[in-house]
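In: Below are the sequence and a predicted model for it; my questions follow.
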Amino acid sequence: MEQLVEEYGPRWEPGPYERGTDGPRVILTGVDTSPTGLRAAAYAAGLARRQRARLVVVYVASPKVWTGLAAAAVVDVQLRSFEEEIKQLRDELAARAHELSVPVTFMVRRGETFPELRQAALDESADLVVVGASEQGGHRLVGSVGNRLVRAATWPVVVVP
C-alpha cells in the first residue's frame, strides 16, 4: 500500500510558521473507525472550523506484529479491511470538508501508529495533535498512542474520550 494524500475543501495557503500564535493554524488528528477515533476527528474538525485552521487527518494502516508470520490469505483480508476503512473515512471527509468550509488533507500512512503520527505532525508543522483515547485495557500498562504523544512533548496533544 502506497502512502496516500488527498485534499478536500477550500484551498489553504500557509503563512509563516510560528509557534505560539493566537491559535493553532494546523491541527493534525489521527483517526480510525473506532468510536473514539471518530470523536477525535469530529472534535478536531470543529476546532479547525472555529480557529480557521487547516485540518490534517491521518489514518495509519498498522499491521499487527503477527502479520509478517501469517499466511498470505490473512494478510489479504487485513489489507481489504484497511481499504474499506480508508474508503469510509475518505467519503465522510469529502462530504464534511465542504459542509464545514475547512481545508482538509487526508493522509494514509503505513507502519506503527505512534511513529507515523509523530512524523506526520513534524512533516506538516502541526500546532496541535488530536487523538482518541485507547479502548484497550492493556494500554494502561504499556502506554497508549495518546500517552506517547504527550510524552514526546513536541506539541499540545488533546486526547478525546
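Out: Structure's in. What do you need?
In: Only C-alpha atoms from now on, for both contacts and neighbour counts.
Out: Will do.
In: Mind giving me the packing neighbours of the longest helix along the chain?
Out: Counting residues, the longest helix in the chain under DSSP state H turns out to be helix 72-100. Counting contacts by 3 or more CA pairs under 8 Å, 6 or more residues apart in numbering; DSSP states H and E, helix 72-100 is packed against strand 4-8, strand 104-110.
In: Next, residue 58: secondary structure please.
Out: Here residue 58 is recorded as strand under DSSP: H, G, I helix; E, B strand; the rest coil.
In: Run a quick check on it versus residue 113, I expect a contact.
Out: No: counting by CA atoms under 8 Å, residue 58 sits too far from residue 113 to count as a contact (9.8 Å).
In: out of these two, which sits in the busier spot?
Out: Using other CA atoms under 10 Å as the criterion, residue 58 and residue 113 rank with residue 58 on top: 24 against 18.
In: May I see the helices and strands packed on helix 72-100 organised as JSON lines, with mean neighbour count and distance to residue 52 added?
Out: Output for the helices and strands packed on helix 72-100, formatted as JSON lines (neighbours: other CA atoms under 10 Å; distance: least, CA to CA, whole Å):
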{"stretch": "strand 4-8", "mean neighbour count": "15", "distance to residue 52": "15"}
{"stretch": "strand 104-110", "mean neighbour count": "21", "distance to residue 52": "11"}
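In: right, and the ones you listed - which one's nearest residue 124?
Out: Closest of these to residue 124 is strand 104-110, at 10.0 Å (criterion: CA to CA).
In: before we move on, the earlier item: may I see the helices and strands packed on helix 72-100 arranged in a markdown table, with distance to residue 39 as well?
Out: Shown next, in a markdown table, are the helices and strands packed on helix 72-100 (distance: least, CA to CA, whole Å):
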| stretch | distance to residue 39 |
| --- | --- |
| strand 4-8 | 20 |
| strand 104-110 | 16 |
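In: Indicate which one of those strands is closest to residue 160.
Out: Nearest of the helices and strands packed on helix 72-100 (CA to CA): strand 104-110, 19.5 Å.
In: next, the one to line up against it:
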Amino acid sequence: MYDDELQPRTRAVPERCTDGPGAILVGVDGSTSSLRAAAYAAGLARRQRSKLVVVYVRPPASYALPVAGAAVTVLQAQDAIEQELRTAMEQRVAALDVDVELVVRTGEPYAELLDVAQMIHADAVIVGRSTKILHRIMGSLAVKLTRCGRWPVTVVP
C-alpha cells in the first residue's frame, strides 16, 4: 500500500460562475427586438450570475432641429422610453435577482456602446436585430459590433 492511498480523497468543489461572463451589456432603444434582447440578456445574467448593464443611447436632439418644434417632441419621446425602461427594470429584473444597472447616454449608439463596454469590461454584448432597410446597405449596429471583434456579440431577432 502507498501512503497516498491511506489518506481520504477529497472531491474538488467546482468553481461556480467563473467561466461565464462577469458583465453582460445589452443595448436597448425601445424597439421590440431590443426589448427581446434585454429579456434574453436578463435571463443569461441570472443563469450566469453576471452583472447586467442596460444601455439606452439617446440620439442628440440636433437631429430634429431642422423641423420646427420637433426637438421638444423628440426629447419627450426619449424621456418616455427612458422612464419605461426604468419601470421595467424595477418590476421585472428585480424579481430575477440580477445585479442590473441602467446607463443612459446621448450620442451615436455604436460609439456609446463601445465606450460603456470598455468602461465596464464587458464579457458579452447583446443587441436586437435592426429593422431598418438602410442598415442592409450601410451596416447595422450588430454588424459593426461584430466587426469590432472585441466581445462576443449576440443578435436577438
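Out: Perfect, I can see it now. Everything quoted here is computed from the prediction, not taken from an experiment.
In: contacting residues around the residue positioned nearest the centre of the second structure?
Out: Nearest residue to the geometric centre of the second structure (CA atoms, centre = their mean): residue 26, 0.9 Å. Contacts for residue 26 of the second structure (CA atoms under 8 Å, 6 or more residues apart in numbering) come out as 37-38, 41, 52-55, 125-127.
In: Can you tell me what it aligns to in the first structure?
Out: Applying TM-score structural alignment, one finds that residue 26 of the second structure aligns to residue 29 in the first structure.
In: Could you find the closest non-adjacent residue to that match?
Out: Leaving aside its sequence neighbours, residue 29 of the first structure sits nearest to residue 130 (CA to CA, 6 or more residues apart in numbering; 4.6 Å).
In: Aligned counterpart of that neighbour in the second structure, please.
Out: Checking TM-score structural alignment: residue 130 of the first structure goes with residue 126.
In: ditto for residue 57 of the first structure
Out: Mapped onto the second structure by TM-score structural alignment, residue 57 of the first structure lines up with residue 54.
In: separation between its match and residue 120 of the second structure?
Out: Distance, residue 54 of the second structure to residue 120 of the second structure, using CA to CA, to the nearest Å: 11 Å.
In: more crowded one of those two?
Out: Legend: neighbour count by other CA under 10 Å for residue 54 of the second structure and residue 120, higher for residue 54 (25 against 14).
In: residues touching the more buried one, list them.
Out: By CA under 8 Å, 6+ apart, residue 54 of the second structure lies in contact with 25-28, 38, 100-103.
In: mind running it again at 10 Å?
Out: Residue 54 of the second structure makes contacts with 24-28, 38, 41-42, 85-86, 89, 100-104, 113, 116, 126, as judged by CA atoms under 10 Å, 6 or more residues apart in numbering.
In: how much space between it and residue 102 of the second structure?
Out: Counting by CA to CA - residue 54 of the second structure and residue 102 of the second structure are separated by 5 Å.
In: Now the common contact residues for those two.
Out: Joint contacts of residue 54 of the second structure and residue 102 (CA under 10 Å, 6+ apart) are 26, 85-86, 89.
In: Could you tell me how many residues sit around residue 149 of the second structure?
Out: Residue 149 of the second structure: 9 surrounding residues under other CA under 10 Å.
In: That one -> the first structure?
Out: Alignment note (TM-score structural alignment): residue 149 of the second structure maps to residue 153 of the first structure.
In: Likewise for residue 88 of the second structure?
Out: By TM-score structural alignment, residue 88 of the second structure lines up with residue 92 in the first structure.
In: dump the residue contacts of the corresponding residue of the second structure for residue 43 of the first structure.
Out: Structural alignment (TM-score structural alignment) places residue 43 of the first structure against residue 40 in the second structure. Counting by CA under 10 Å, 6+ apart, residue 40 of the second structure makes contact with 26, 34, 46, 126-128, 154, 156.
In: What residues does residue 141 of the second structure make contact with?
Out: By CA under 10 Å, 6+ apart, the contact set of residue 141 of the second structure is 27, 109-111, 113, 127-130, 135, 147, 155.
In: List only buried entries from these.
Out: Buried members of the contacts of residue 141 of the second structure, counted by 16 or more other CA atoms under 10 Å: 27, 109, 113, 127-130, 155.
In: how would you label residue 40 of the first structure: helix, strand or coil?
Out: Quick answer, by three-state DSSP: residue 40 of the first structure is helix.
In: Please tell me I have it right and it contacts residue 158.
Out: Yes: Residue 40 of the first structure is in contact with residue 158 according to CA atoms under 10 Å; the separation is 8.6 Å.
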